[in-house]
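A.B. asks: Please work out how this folds:
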Amino acid sequence: MIGLVGLVVPPDGERVPAAIKGVLAALDGHVSERTLVNFQGSMDGDADSSRAWSREGHARLLAAKAAYDPENLLRFQHAVRA
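C.D. replies: Model (predicted):
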């Protein structure tokens, strides 16, 4: 498991996201396709949103989300996204 943290504050804060992406790119091909829900990467990205569950489990979560949260009120943090 690897966790990357950086403070996005002056004077070098703008370099942190690129540095984290660089480390993740260097690890590409050496990591599992699955992840823990709290370690999905950026909370605003859709690329990792389904990796914490099996394909079937994610489909069930999407169905529950559509049934119980059609207005997408629960959309913060690592929300279930289509």
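
A.B. asks: For the rest of this, base every contact and every neighbour count on C-alpha atoms.
C.D. replies: Noted.

A.B. asks: how far away is Ala66 from Ala19?
C.D. replies: 36 Å (Cα to Cα, to the nearest Å).

A.B. asks: Repeat that for Ala26.
C.D. replies: Distance from Ala26 to Ala19, by Cα to Cα: 11 Å.

A.B. asks: Next, the structure of the following sequence, for comparison with the previous one:
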Amino acid sequence: MALMITDECINCDVCEPECPNGAITQGDEIYVIDPSLCTECVGHYDEPQCVSVCPVDCCILDPSQVESKEELQAKYEALQAKG
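C.D. replies: You can find the predicted model right below:
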């Protein structure tokens, strides 16, 4: 699954620079995660970095973006190929 940021986000700015895929950006009111870029840090780290740094635990699995670890790995490899 890709991750999403809930409306509990306090705009603390710690997640955006931690995302190795550039999937996190400032939205209209809170930060947002682009599911086409989110690999849950598969290929980079053992755990999603936004989840590990979020002080309010608002980075959660997005139930509308179900992906297996294999699919996340394939997305990571495709993103790396695009450079």
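
A.B. asks: TM-score of the superposition?
C.D. replies: Overlay of the two chains. TM-score (TM-score structural alignment, normalised by the length of the first structure): 0.26; 40 aligned residues with a Cα RMSD of 4.3 Å.

A.B. asks: before we move on, back to that, who has more neighbours out of Ala26 and Ala19 of the first structure?
C.D. replies: Ala19 (13 against 10; other Cα atoms under 10 Å).

A.B. asks: in which helix or strand would I find the more buried one?
C.D. replies: helix 16-27 (DSSP states H and E).

A.B. asks: Show me which residues of the longest helix seen in the second structure are buried.
C.D. replies: Assignment by DSSP state H gives helix 69-82 as the longest helix of the second structure. For helix 69-82 of the second structure, burial by neighbour count (16 or more other Cα atoms under 10 Å) applies to Leu72, Gln73, Lys75, Tyr76.

A.B. asks: and which of these is nearest Leu61 of the second structure?
C.D. replies: Ranked by distance to Leu61 of the second structure (Cα to Cα), the buried residues of helix 69-82 of the second structure are led by Leu72 at 13.0 Å.

A.B. asks: what's the longest helix in the first structure?
C.D. replies: Max-length helix for the first structure by DSSP H is helix 55-68.

A.B. asks: tell me what that one is packed against?
C.D. replies: Contact analysis of helix 55-68 of the first structure by 3 or more Cα pairs under 8 Å, 6 or more residues apart in numbering; DSSP states H and E lists no helix or strand as a packing neighbour.

A.B. asks: and it, which residues are buried?
C.D. replies: For helix 55-68 of the first structure, burial by neighbour count (16+ other Cα under 10 Å) applies to His58, Leu61, Leu62, Lys65.
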